[in-house]
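[1] give the three-dimensional model of this entry:
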Amino acid sequence: MDDYRRIADRLADDITAGRLKPGERLPPQRQFARRRGIAGSTAGRVYGELVRRGLVVGEVGRGTFVRAAPAGPAGRALTEQATRAPVNMELNYPSAPGQSELLAPVLEPLLRPDVLAEALLPAAATGTAAAREAVAALLATPGWRPDRAQVLFTGNARQAIAATLASLVRPGGRVGVESLTYPLVKEIAARLGSTLVPLAVDEDGPLPQAITAAHRTAPLSALYLQPTLHNPTSLTMSWDRRREIALTVADLNLPVVEDRIWSFLHPHAPDPLAAHAPALTHVVDSLSKRVAPGLTVGFVVVPPGRRHAVAAAIRSGGWSAGRFALEAAVRLVGSGVVQLLVEAKRADAAERQRLVAQELDGFVVRAHPQLYYAWWELPAPWRADTFTAAAAALGIAVTPGPAFAVDPNRTPDAVRLGLASAAPRDLERALRTLAGVVRKRP
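    Sure thing, here's the model as predicted:
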């Protein structure tokens, strides 16, 4: 066994046995190397191994600390219930008041035997003509309307992301992403054998020069970006930044996967990147947030010449949408119910954001007034893992910032608050409780 792994095993034993306690800071790497009589590079590998095992977390400018909460798989956060906490602010599936009453009469005709027989047939990745037309209309913005012939379907948005990346990135390939990204993309990249490359960002999103620099260091196979209502920070890129990035990827001939899952909540967002770089941008969206996770379909709008490659990836991954779900989507979009739900969820999200502003007044919170999550930058000396553990002890589950960090050695002292799943009264009480926790020292 390599020396660094033996040392990491001993430290891991110390952590498990409680000799190194949660929240305890490890010595700086140079000091650790001197004490152990090892090279600085070996000390770096020891700390890196502990980070990989989820036992410690590195924080820029502060050091390396023993985790106060156990780490789960990177992609599990935000995708499945990881806790039985009474107030779950990890999962984030919005449901509008009266949603079921709106859905039932539209879906009822699907249960007629003649209609049901057709709806139970298998569906190709290309879906049906009616489904392609409905989705093209649903996704259209003032300056962009997708070509219905370029619309493909998957079971959900996560499958759409996976299939699109699988069609673009070979094992060993590199994908440029915002330095904080959707946790499931980290898991998808690991399964594809690709490497995520964090891109420097400012208050307007990824820096075009950072994309160019990363590509010149070693060629990128694709970018995965969330230009509208970025998860977790809620950032929305300006029109100018989108145009700059479009010019950059055109110059590099670099494909883009544009995630627009939450964009429906922003009624005045700029047109998607696809409006600026249609030959390179793959737009991913779904019905899971607009309607419900149990009644969803994923969409991919692909550039010209990419339909067959992405469709092949969908088929090989077993990610095709069900025909029943496609038929339901056509009816829900055509009847206007989806738009009614969008308007209702914007209003619901606005009320929940009002509670955030009320209960977390005085703290640094990034949010959009009609969005179902908020990014809370914790004040010192709180760290993300210690706060997450403290919240869990009170029956409140939140998502720690490191779940979104691409570089495990550069993790933010912040948490993402999912606002959609708790009842409003429970959400208000939970926010008030969390504010009280932060006002005390850890």
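[2] going by C-alpha atoms from here, please, whenever you check contacts or count neighbours.
    OK.
[3] would you mark the buried spots in the top helix by length along the chain?
    Under DSSP state H, the helix in the chain containing the largest number of residues is helix 337-359. Of the residues in helix 337-359, 337-353, 355-357, 359 count as buried by neighbour count, 16 or more other Cα atoms under 10 Å.
[4] now do the strands for the stretch 251-400 of the chain: every range, in order, please.
    Secondary structure of the stretch 251-400 of the chain (DSSP state E, counting those that start in this stretch): strands at 256-259, 281-286, 298-301, 364-366, 373-377, 396-397, 399-400.
[5] who's in contact with residue 144?
    271-272, 274-275 (Cα atoms under 8 Å, 6 or more residues apart in numbering).
[6] repeat that with 6 Å
    By Cα atoms under 6 Å, 6 or more residues apart in numbering, the residues touching residue 144 are residue 275.
[7] distance of the residue most central in space within the chain from residue 162?
    Central residue of the chain (Cα atoms, centre = their mean): residue 182, 2.3 Å from the mean position. Residue 182 is 12 Å from residue 162, where distance means Cα to Cα, to the nearest Å.
[8] next one: residue 103
    Taking Cα to Cα, one finds residue 103 at 29 Å from residue 162.
[9] which of these two has more residues huddled nearby?
    Neighbour count, other Cα atoms under 10 Å: between residue 103 and residue 162, residue 162 has more, with 22 against 17.
[10] which SS class is the closest residue to that one other than its chain neighbours?
    Spatial nearest neighbour of residue 162, excluding adjacent residues (Cα to Cα, 6 or more residues apart in numbering): residue 188 at 6.2 Å. Following DSSP: H, G, I helix; E, B strand; the rest coil, we place residue 188 in the helix state.
[11] now the second one, please; I'll put the structures next to each other:
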Amino acid sequence: MTTDDRDAEASALDAADPLRTYRDRYVGAETPLVYFDGNSLGRPLRVTAERIASFVADEWGGRLIRAWDETWMQLPYTLGDALGAAVLGAGPGQTVVGDSTTVLLYKLVRAALDAQQARDPSRVELVVDTGNFPTDRYVVEGIAAERGGRVRWIEVDRAAGVEAGLLAAAVGPETAVVVLSHVAYRSGYMADGAALTAIARDAGALMLWDLCHSAGSVPVHLDAWGADLAVGCTYKYLGGGPGSPAFAYVAERHQHALTQPIQGWMGTAEVFAMGPEYVPGPGMQRFLSGTPPILAMQPLRDSVAVIAEAGIDAIRAKSIALTQYAASLADELLAPFGVTLASPADPALRGGHLTMSHPAMRAVTARLWDQDVIPDYRDPDGLRIGLAPLSVSFAEVLRGMRAVAEAVRDTT
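    Predicted coordinates:
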């Protein structure tokens, strides 16, 4: 295909994109910079600057401490419900926003393990795969050591992820909790949420999903899957900003039975009673600990609203189109230089990012950053591109992939 033909194709794809106008709502989307890292940190919405300014002047500066009673105390729950409805396939009263992903992982895995062991002392194993995100593996190992448990590792292909046969072989009568990522952080492999949840639950285990690389990019159906627990960050496809608070989902059927290990005043039944002992609050309140990060929640309010407006199914359709387009460009422009796709070829088996493998990719990534083309690098030898559907155009993908091809050519 000629250069002009490629340009015309990208223009036609953008013109036919039903979500194309959303791109104008994001800061920096109008610039020549190519942003291939929306799966690590999403672009901010323009309206968020207005919201933060208004928040400082009105809610914080005007209402001062009165705002806690007026709106802030409920924000972790109302924002959690909005997130659950727009993104997670979760009914109300099951999602709360607050803490970091690591802290929420610790709370829920530890609570789940303790509940399982109270029910059956032989349930001592925590199942996690070797390709899971480091935080997940580290938290699981730490809890196993702390509580006298044992880690059962699933060995996975780093270009893929955990599929049904692997999980079925790993679970059994000693399994307490299974911790898996819905979308693998390296390869983008998207696990079958319903099937794997059923396998874990049939074995008597509790299933916890890490949704960091899927929330806001692909449809998630926690209630329909029968999921027990889930956590996820909000600064990737959810666009909450650097260090924005994470979310936790606990299925309603489990909320009364789980005792989270970080007992703080916000999780008590009567927050301002300042009682002599800890009494956990009802529902998702018991999974809070300290004061909610209200200021840090403000960008997420805008982003969840935009995702709800666009619709997660439409977002997923564009995500597939973008990654398919990038994969076709990789085959045409990069394969001649020995670059291979380290992600599933079938778009139904991957989320919103692709990883391309070549020994020079660390140097290639550094060069691209100097040129305002921003992917990220992941060992071993992987250049990862995360395409946020609401803020990325097909023309941007074409510019970026051309730059990748030039960098690989000049580095090898």
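[12] now the TM-score, please.
    TM-score of the superposed chains, computed with TM-score structural alignment, normalised by the length of the second structure, equals 0.59; 324 aligned residues with a Cα RMSD of 5.0 Å.
[13] and the angle from the longest helix of the first structure to strand 373-377?
    30 degrees (axes from the mean of the first three to the mean of the last three Cα atoms, to 10 degrees).
[14] who are the packing partners of helix 337-359 of the first structure?
    If contacts are counted by 3 or more Cα pairs under 6 Å, 6 or more residues apart in numbering; DSSP states H and E, helix 337-359 of the first structure sits against no helix or strand.
[15] can you name the residues in contact with it?
    Residues from elsewhere that reach helix 337-359 of the first structure (Cα under 6 Å, 6+ apart): 96, 265, 290, 332, 369-372, 431-432.
[16] from residue 212 of the second structure, how far out is the aligned partner of the residue nearest to the centre of the first structure in the second structure?
    Residue 182 of the first structure maps onto residue 133 in the second structure, with residues paired by TM-score structural alignment. From residue 133 of the second structure across to residue 212 of the second structure, the span is 10 Å (Cα to Cα).
[17] then residue 163 of the second structure?
    Residue 163 of the second structure sits 19 Å away from residue 212 of the second structure, going by Cα to Cα.
[18] between these two, who's got more neighbours?
    Each of residue 163 of the second structure and residue 212 has its neighbours counted (other Cα under 10 Å); residue 212 has more, 28 against 16.
[19] from residue 185 of the first structure, how far out is the equivalent of the more buried one over in the first structure?
    Matched to the first structure by TM-score structural alignment, residue 212 of the second structure sits across from residue 261. For residue 261 of the first structure, the distance to residue 185 of the first structure equals 13 Å [Cα to Cα].
[20] what's the answer for residue 349 of the first structure, then?
    Per Cα to Cα, residue 349 of the first structure is found 25 Å from residue 185 of the first structure.
[21] filter the contacts of helix 337-359 of the first structure down to the ones in helices?
    Among these, DSSP H puts 332, 431-432 in helices.
[22] and of the residues you listed, the nearest to residue 256 of the first structure?
    Within these, the smallest distance to residue 256 of the first structure is 29.2 Å, found for residue 332 (Cα to Cα).
[23] for burial, what's the neighbour tally of the closest one?
    Residues lying near residue 332 of the first structure (other Cα under 10 Å) number 20.
[24] same question for residue 203 of the second structure.
    If we define neighbours as other Cα under 10 Å, then residue 203 of the second structure has 16 of them.
[25] map it onto the first structure.
    So residue 203 of the second structure corresponds to residue 252, using TM-score structural alignment.
[26] chain neighbours aside, what residue packs nearest to that match?
    Nearest non-adjacent residue to residue 252 of the first structure (Cα to Cα, 6+ apart): residue 212, at 7.7 Å.
[27] go through the strands of the stretch 251-400 of the first structure and pick out the most buried.
    Highest mean neighbour count of the strands of the stretch 251-400 of the first structure: strand 298-301, a mean of 29 (counted as mean count of other Cα atoms under 10 Å).
[28] what's in contact with it?
    Identification of contacts with strand 298-301 of the first structure by Cα under 6 Å, 6+ apart yields 150-157, 160, 282-286.
[29] make TSV out of the residues you listed and add distance to residue 192 of the first structure.
    As requested, the contacts of strand 298-301 of the first structure are exported to TSV (distance: Cα to Cα, whole Å):
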residue	distance to residue 192 of the first structure
150	24
151	23
152	21
153	20
154	18
155	19
156	18
157	17
160	14
282	18
283	20
284	18
285	21
286	22
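[30] ok, those vs residue 216 of the first structure, which is closest?
    residue 282 (22.5 Å).
[31] that closest one matches what in the second structure?
    Alignment note (TM-score structural alignment): residue 282 of the first structure maps to residue 229 of the second structure.
[32] could you do residue 302 of the first structure as well?
    Under the alignment (TM-score structural alignment), residue 302 of the first structure maps onto residue 250 of the second structure.
[33] neighbours around that match, how many?
    Neighbour count for residue 250 of the second structure, taken as other Cα under 10 Å: 24.
[34] which residue lies closest in space to it, excluding its sequence neighbours?
    Among residues not flanking residue 250 of the second structure along the chain, residue 229 sits closest, at 4.7 Å (Cα to Cα, 6+ apart).
[35] assign residue 41 of the first structure to helix, strand or coil.
    helix.
[36] can you name the residues that contact it?
    Not one residue lies near residue 41 of the first structure by Cα under 6 Å, 6+ apart.
[37] mind doing that once more with 10 Å?
    Contacts for residue 41 of the first structure (Cα atoms under 10 Å, 6 or more residues apart in numbering) come out as 4, 29-30, 33.
[38] and which of those residues is nearest residue 377 of the first structure?
    The shortest approach to residue 377 of the first structure among these belongs to residue 29, at 26.6 Å (Cα to Cα).
[39] now which residue in the second structure aligns to that closest one?
    In the second structure, no residue is matched to residue 29 of the first structure (TM-score structural alignment).
[40] residue 29 of the first structure touches residue 58, doesn't it?
    No. At 11.4 Å, residue 29 of the first structure and residue 58 do not qualify as touching, with contact defined as Cα atoms under 10 Å.
[41] who's more crowded, the two?
    Comparing residue 29 of the first structure with residue 58 by other Cα under 10 Å, the one with more neighbours is residue 58, at 24 against 20.
[42] which one in the second structure is aligned with residue 98 of the first structure?
    Here residue 98 of the first structure is matched to residue 46 in the second structure, going by TM-score structural alignment.
[43] please report the distance of its match from residue 128 of the second structure.
    Shown here: residue 46 of the second structure relative to residue 128 of the second structure, a distance of 39 Å by Cα to Cα.
[44] which of those two has more residues huddled nearby?
    Neighbour count, other Cα under 10 Å: between residue 46 of the second structure and residue 128, residue 128 has more, with 25 against 15.
[45] now do the same contact list for the match of residue 203 of the second structure.
    Applying Cα under 10 Å, 6+ apart to residue 252 of the first structure gives the contacts 211-212, 215-216, 219-220, 246.
[46] brilliant, that's me finished.
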